[in-house]
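Chemist: No letters, just coordinates:
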């Protein structure tokens, strides 16, 4: 099996990435980055009173917040110069294929295209089941 070359321009420890979340929406939703691989970032989010809609299902907006946070973080790892560049979202699309009512969801962010100015990410979110 062939080892993948990392796509990242920098190495930032998970503890540092998670520390960036203090006093933000990520902290409120308890989004935690758990793994950085050569071409992916992984994070988790609980399905609880903060992330469900009135019918008890995981709120689509919580999923989108998770996905947006992952794309921005992956782009941060791809930037060459943090003094002159900052990752911001341009467009996001979400398809909710299955409902979740409890537990934890895990999201994996992988590149579709990493250009000089635009990065496109595929973020797949699944539950424990």
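Modeler: Received it, and whenever you're ready, just let me know what you need. What you see is a predicted model, and the numbers here were worked out from it, not measured in a lab.
Chemist: hey, let's count contacts and neighbours off CA atoms from now on
Modeler: Will do.
Chemist: Strands of this structure, residue ranges please.
Modeler: 32-36, 41-47, 103-114, 119-127 (DSSP state E).
Chemist: ok, now which ones touch residue 48?
Modeler: 102, 103 (CA atoms under 8 Å, 6 or more residues apart in numbering).
Chemist: mind redoing it with 6 Å?
Modeler: For residue 48, no contacting residues are found, by CA atoms under 6 Å, 6 or more residues apart in numbering.
Chemist: structure B:
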């Protein structure tokens, strides 16, 4: 039985309890056939000292949504997913509101996956462009 969109998002968000994602208030908000989107509030909890979004928080958002995308779209009954490498190019600063990270697959192999993750602000301006590679390994 295939889960509904609402059930997938609820399952993903419930898995965030007591994790970095909960600490940063990262929430999975949308997904489709080939993407997953998360959002994170921009406030003093994720600021660097000069009052703008910290690049490390942006990278954590990107890795979270990319890893969840691999988890949602791969066979995780028999496999577990781990991040291998993340890169982030920060293009614009944000002081408040929400940022959104949309993960799409560039490669969805049996063992390795490569995801493109665009982080945007509420006006759809590109804040950061990230790439995440993940690996799927057998649980047994």
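Modeler: Received, thanks. Because the structure is a prediction, the values reported are computed rather than measured.
Chemist: and of the strands of the first structure, who's closest to residue 62 of the first structure?
Modeler: strand 41-47 (8.9 Å; CA to CA).
Chemist: ok, residues contacting the helix of greatest length in the second structure?
Modeler: For the second structure, the helix that runs over the most residues, judged by DSSP state H, is helix 55-73. Residues outside helix 55-73 of the second structure that contact it (CA under 6 Å, 6+ apart) are 36, 38, 103.
Chemist: So what does the first one match up with in the first structure?
Modeler: When the structures are aligned by TM-score structural alignment, the residue of the first structure matched to residue 36 of the second structure is residue 41.
Chemist: Now do the contacts for that match.
Modeler: 35, 108, 109 are the contacts of residue 41 of the first structure under CA under 6 Å, 6+ apart.
Chemist: Output the strands of the first structure as JSON lines; include the columns distance to residue 88 of the first structure.
Modeler: Shown next, in JSON lines, are the strands of the first structure (distance: least, CA to CA, whole Å):
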{"stretch": "strand 32-36", "distance to residue 88 of the first structure": "18"}
{"stretch": "strand 41-47", "distance to residue 88 of the first structure": "17"}
{"stretch": "strand 103-114", "distance to residue 88 of the first structure": "14"}
{"stretch": "strand 119-127", "distance to residue 88 of the first structure": "10"}
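Chemist: Can you say which of those strands is packed in most?
Modeler: With neighbours defined as mean count of other CA atoms under 10 Å, the strands of the first structure peak in mean count at strand 41-47, which reaches a mean of 21.
Chemist: what's the average distance of that one to the second structure?
Modeler: If you overlay the two and look at strand 41-47 of the first structure, the average distance to its match in the second structure is 0.4 Å (mean CA distance after the TM-score superposition for the first structure).
Chemist: chain center to that strand, what's the gap?
Modeler: When distances are taken as CA atoms, centre = their mean, to the nearest Å, strand 41-47 of the first structure is centred 8 Å away from the chain's centroid.
Chemist: likewise stretch 25-35 of the second structure?
Modeler: 8 Å.
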